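>>> next input, structure requested:
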Amino acid sequence: MIQLQGALYPWRFRLMLGLLALMVGAIAWRIIDLQVVNRNFLIGQGDARSLRRIPIPANRGLITDRNGEPLAVSTPVTTIWANAKELQTAKEKWSDLAAALGQNLHTLSERLETHANKEFIYLVRGLTPEHGQQALDLKIPGVYGIEEFRRFYPAGETTAHMVGFTDIDDHGREGVELAYDKLLAGVPGNRQVIKDRRGRLIKDIQITKNAKPGKRLVLSIDLRLQYLANRELRNAIIENGAKAGSLVIMDVKTGEILAMVNQPTYNPNNRRNLQPAMMRNRAMIDVFEPGSTMKAISMSAALETRRWKPSDKVEVYPGTLRLGKYIIHDASHSEGPVLDLTGILINSSNVGMSKVAFDIGGETIYHLAQKLGLGQPTGLDFPGERVGSLPKYRDWNKADTATLSYGYGLSVTAIQLAHAFCVLANNGKMAPLSLIYVDEAPKTTQVIQEDVARTMQSMLQQVIEAPRGVFRAQVPAYHMAGKSGTARKTLIGTKGYAENSYRSLFAGFGPMSDPRYTIVVVIDEPSKAGYFGGLVSAPVFSKVMSNTMRLMNITPDNLPSTQQIDDKLPAVTTKANGWRG
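Model prediction:
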């Protein structure tokens, strides 16, 4: 019967044999294809299950001062992470893990239970390599380590506002670290390793891409001057019961910022109790009315018109000047009813300065202030930096002209004010500002006529050295020039001024034989011994400039002559011949 059926349907039998042959052939071809022709597919699938690429962290670029002193360095640290799902199988070792990481067992257990289904969670970041290795040596399943880098700032709070800091992922967040983040950040590399299905390292195969470290950045600051400025500013804040302050030292010739400090400050290595106010780089962010320091610029504008010369006289009696409903006052009694232009600066006469400004016009002062960079971007591109304001009016009435001439109605930063005085000190030439070390003389622009700048240097020298000058700003053995200022603080959200709230200012430069350095001191809300700039800020200028001359080995230009020394020596009689000298 069976034979009969096979004979009756031979095509079915052949069909089945043919199908089986095709299946065997397809399987054989697939085996050949995978193992010989297209073998990379299986290799890729195998690698995908065992071959891993582990990132190699890049070392962030070193930041130094102009003399090579480190300001920001990267140190290796270990980050401990966990496969929480895998750790669930080793709960008996959680107590050992908590002890090794210095964490509370209950807190750690809660985290691991909450993230029980996750294969990656950070346990702790930024451990020292030794501390991290202690945790890894426990050989707890599911606990792994990553090599990273963490920023350390050797100068601490002294350079905090300028250098800034990085976040936990080593990205710049403040200061130079943020401004030059792309330059400082390195390019991570990676290496190939083989891991088992539990993520354990089986074999380190090769480095596929080398990590490229960030570039080194050399700042313009001198760490010695930075320490000096920070110390003297801090002492001044304490002595005067002030709220805050800033101090800037600049190189007159190159435009480099040699020191920039603010108080209050903070420690970038420990930011646990950091308050936002401490992070303010006030020298670049806080804007204020420059007060009488502006008179140096206004007087320069008057001299440039050639309508005025230093010996010209102005009547300032009785020390007040009415302009409609406004009355201009001189802060102190002048040495007479009539003052020459130098006398106006020495006595800081608002009345005298206003009358000069009426003659030359407010727009003349405005244009010079604008060329000096007031109310303009500095070009430093520092994070959060403000440009201040320099108002321009279509019609300059007497009130607007007067207030601008003696430093009200506009706002500047300490950096802008220092830059403007650098131009006066550099014979009218402006060098671009720089936070980066300058290794060759920069290109300068003649902003003020050279003879006018030299005349202003002489006049500002008298502001310090004249009998009624700001004697507290004098520096032993050196001739200095400068101008004090006192500005009332405005009430936030209003157009009025606060009662008994002032900023004390002093801007100066020297030595006068060849001006090299400009210093600006700003003391915010002094409350103990007074608030005038010549009383509060001038002594800080004197101390900082005196030590700057010494540290920078600048030759004195105000030593007494031999004859003066001989005249002061007591007479001496020798017994041998009775000679008296």
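
>>> drop to CA atoms for contacts and neighbour counts, all remaining ones
Will do.

>>> return the residues in contact with Leu247.
Going by C-alpha atoms under 8 Å, 6 or more residues apart in numbering, Leu247 touches 229-230, 233, 259-262, 283, 414, 519-522.

>>> can you check Arg125 too?
Here Arg125 is in contact with Val77, Thr78, Thr79, Ile80 (C-alpha under 8 Å, 6+ apart).

>>> nearest to Gln457 among those?
Val77 (53.9 Å; C-alpha to C-alpha).

>>> that closest one touches Gly126, doesn't it?
Yes: counting by C-alpha atoms under 8 Å, Val77 does reach Gly126; the two are 5.1 Å apart.

>>> shared neighbours of those two, which are they?
With C-alpha under 8 Å, 6+ apart, Val77 and Gly126 have common neighbours Glu148, Phe149, Arg150.

>>> list the helices and strands the helix or strand containing the last one packs on?
In this structure, Arg150 sits in strand 143-152 according to DSSP states H and E. If contacts are counted by 3 or more C-alpha pairs under 8 Å, 6 or more residues apart in numbering; DSSP states H and E, strand 143-152 sits against strand 70-82, strand 121-127, helix 129-136.

>>> ok, 10 Å please
The contact analysis (3 or more C-alpha pairs under 10 Å, 6 or more residues apart in numbering; DSSP states H and E) places strand 143-152 against strand 51-56, strand 70-82, helix 84-87, strand 121-127, helix 129-136.

>>> let's see this one next, to set against the first:
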Amino acid sequence: MDRIKIFQIIIFTAAIFIIARLFYWQFIAQVTSSGEINSAQIIPASRGEIFTNDDFPIVADQEAFLLYAKPHEITKDSQELAKVLAPSLISEKYATSGAAFLPDLQKQKEEEVKQLQTNIFAHLADKNLFWVQLARKLPKDIKEKIQTLDISGLGFEKDKKRFYPEASMAAHLLGFVGLNKFGDDTGYFGLEGYYDQRLKGQPGRLGRDRDPLGFPILVGRYRTVEPKKGDSLKLSIDRTMQFIVEQKLEQAVEKYGAKEGTVIISDPKTGQIMAMATYPNYNPNLYQEYDGSQYKNPAIANTYEPGSVFKLITMASALDMSLVDPNTRCDICSGPRQIAGYEISTWNKKYYPNSTMTEVIQHSDNVGISFVADKLGIDRFYEYILKFGFREKTGIDLQEEADGAIRNKKDWKGIDLVTSAFGQGIAVTPIQMVQAVQAIANRGVLISPKIVAKIIANSKEEIVKPGEKRQVISAKTAAQITEMMVNAVEKGEAKAFVPKGYKIAGKTGTAQIPLAGHYDPDKTIASFVGFAPANDPKFVMLVLFNQPSASIFGSETAAPTFFEIARELFNYLGISQAND
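Just a heads-up that it's a prediction; the model follows:
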């Protein structure tokens, strides 16, 4: 072979080598790198726990498992395997729902099993799939049951499942964890929704070298990024108080035939919520079984016309402006009055000529409070409505808070001033009402409510700053309106229910519900708001019933419930009877 041919062979071989390497780096290496990234196994992060104020874990993660299949490794008939798997995967959902005894639920279960069979078969029959997820968040007993089938091509990975050990307790407060459109765990509603970014943590990744076709290289490298657990929350919620409230509320809703009931209890000196409940509630462990309308927390997300409890705000505003004092006499209280073609009358058609402002609150006198509204005028009254926070969100750390519905001042007329003064024609949230009454109980200082007391991150506790503080009325005004509220409790319509020996400040409310442009006299929001002991308040409480059927009046439904819960709280908190 001459030198030229040898040289040509060397050049040709070198060219082939260079082309091969270029091809590798441009195509094969990119595929390998892409496959390496895409094939990285996600290691789920543990979500942070949620604790009550006594360190009880009211929310935690529970061990669970993900079931997957490798269709090309399955030898069993796909149709038969789908029939075997589907009932087991559905069974947990109906484990506590009584499907075996309720025909409608049993039928629903059968339909869901059939649909799941169809979905599983479609996955198993596709032999082009290397790996496919069949189910997530399976409990250990279901995993073990499937493992006993000893089916090649099926496997499990570790997963996490959110667990609420107290079932429905504080459900509206807590929210739940579901899957978003990408299949990731996501908090919805309540604390789970509001603090989702702090609770969820950061998932880890387990990467492994793969060949250009996507198969693992046995001697390849492993790269692990460890997951980071989410932060935990410690609440101001007192578990015993929460239990008392939920028990008494459920009994009261049933007793008074209410469509719904809500109770909020707070510490007026800190703004911290000690208990919050709504009935009917739901079980966040089984949230899929409930209508979506039940997820929202009425204590923060629903607005209502507050009725006569709003007279406290009207009276406090006038007292603070020195327009009236507790002994100022009402010279128009001898009968109903006409304003712009509307008649303003008392709720029971009884009238109290020349009554004092203290008696106006005691009798819940609409004519008397219209007298106060006249003195305030639209501008000054509207200013105090804003001061008390009724046109903005309180900033409570729960998802889905509403901001009330107070019309622009420029749209108010004389009749709006008067009706708003006794709590009709305006809409507030229950938590806004609690925040406002907290200010009265706290010497005129308004503190926005909070539920989380501490955030625990990396074993370190981060104290959550108290809510915003501002002076909305003077301490003198707060003391005056408090004494009026005490008088209303001791001499008002609900005096028979008051616990003996305790000084309680409070006010009833009965507001007709607006329907299609008019008010239905038979459908009301019945409420009672107050605090105790009146001279050194340890709690503020609002009790609210939506459409009670046994009686439309707050004095006969919400007030008795308030005092019944208060009795339990006096005992639990060690509050002694007054000496005076």
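
>>> what's the TM-score here?
Once superposed, the chains reach a TM-score of 0.84 (TM-score structural alignment, normalised by the length of the second structure), with 539 aligned residues with a C-alpha RMSD of 3.3 Å.

>>> on that earlier part again, next one: the strand holding Arg150 of the first structure to chain centre, how far?
Here the centre of strand 143-152 of the first structure is set off from its chain's centre by 27 Å, with C-alpha atoms, centre = their mean, to the nearest Å.

>>> corresponding residues in the second structure for whichever helix or strand comes after it?
Following strand 143-152 of the first structure in sequence order, the next helix or strand is helix 160-163 (DSSP H and E). Mapped onto the second structure using TM-score structural alignment, helix 160-163 of the first structure covers residues 171-174.

>>> chain center to that stretch, what's the gap?
5 Å.

>>> next: stretch 50-66 of the second structure.
Distance, centroid of stretch 50-66 of the second structure to centroid of chain: 17 Å (C-alpha atoms, centre = their mean).

>>> and what of stretch 487-505 of the first structure?
26 Å.

>>> list the buried residues of that stretch.
Neighbour-count burial for stretch 487-505 of the first structure, counted by 16 or more other C-alpha atoms under 10 Å, picks out Ala487, Arg488, Lys489, Thr490, Ser501, Tyr502, Arg503, Ser504, Leu505.

>>> quick one: end-to-end distance for it.
This stretch, stretch 487-505 of the first structure, spans 8 Å end to end (C-alpha to C-alpha, to the nearest Å).

>>> what does it contact?
If you take C-alpha atoms under 10 Å, 6 or more residues apart in numbering as the criterion, stretch 487-505 of the first structure is touched by 242-246, 288-293, 406-408, 414, 483-486, 520-527, 530-538, 541.

>>> could you redo the last one with a cut-off of 8 Å?
288-293, 408, 484-486, 520-526, 531-534, 536-538.

>>> re the thing from before, what's the mean deviation for the match of helix 160-163 of the first structure versus the first structure?
For stretch 171-174 of the second structure, the mean deviation from the first structure after alignment is 0.8 Å (mean C-alpha distance after the TM-score superposition for the first structure).

>>> what lies in contact with that stretch?
189-192, 276-278, 281-284, 295-297, 398.

>>> which one among those gets closest to Val437 of the second structure?
Scanning these for proximity to Val437 of the second structure, where the rule is C-alpha to C-alpha, the winner is Met276, at 16.0 Å.

>>> give the contact list for the closest one.
Contacts of Met276 of the second structure by C-alpha under 8 Å, 6+ apart are Ala170, Leu173, Gln242, Val245, Thr262, Val263, Ile264, Ile265, Ala299.

>>> quick check: the fourth one touching Ala275?
Right, the one you point to is Val245 of the second structure. Yes: Val245 of the second structure is within contact range of Ala275, at 7.2 Å (criterion: C-alpha under 8 Å).

>>> out of those two, which sits in the busier spot?
Val245 (28 against 25; other C-alpha atoms under 10 Å).

>>> on that earlier part again, out of the contacts of stretch 487-505 of the first structure, which are inside strands?
Here DSSP state E is the test, and these give Ser484, Gly485, Thr486, Val520, Val521, Val522, Ile523, Asp524 as lying in strands.

>>> which pair of the residues you listed spans the longest distance?
Ser484 and Asp524 (14.2 Å).

>>> of these two, who's got more company?
Ser484 (33 against 23).

>>> returning to what we had before: mind putting the contacts of Met276 of the second structure into JSON lines with secondary structure and distance to Glu490 of the second structure?
Below are the contacts of Met276 of the second structure laid out as JSON lines (DSSP: H, G, I helix; E, B strand; the rest coil; distance: C-alpha to C-alpha, whole Å):
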{"residue": "Ala170", "secondary structure": "coil", "distance to Glu490 of the second structure": "33"}
{"residue": "Leu173", "secondary structure": "helix", "distance to Glu490 of the second structure": "33"}
{"residue": "Gln242", "secondary structure": "helix", "distance to Glu490 of the second structure": "27"}
{"residue": "Val245", "secondary structure": "helix", "distance to Glu490 of the second structure": "24"}
{"residue": "Thr262", "secondary structure": "strand", "distance to Glu490 of the second structure": "24"}
{"residue": "Val263", "secondary structure": "strand", "distance to Glu490 of the second structure": "22"}
{"residue": "Ile264", "secondary structure": "strand", "distance to Glu490 of the second structure": "23"}
{"residue": "Ile265", "secondary structure": "strand", "distance to Glu490 of the second structure": "21"}
{"residue": "Ala299", "secondary structure": "helix", "distance to Glu490 of the second structure": "28"}
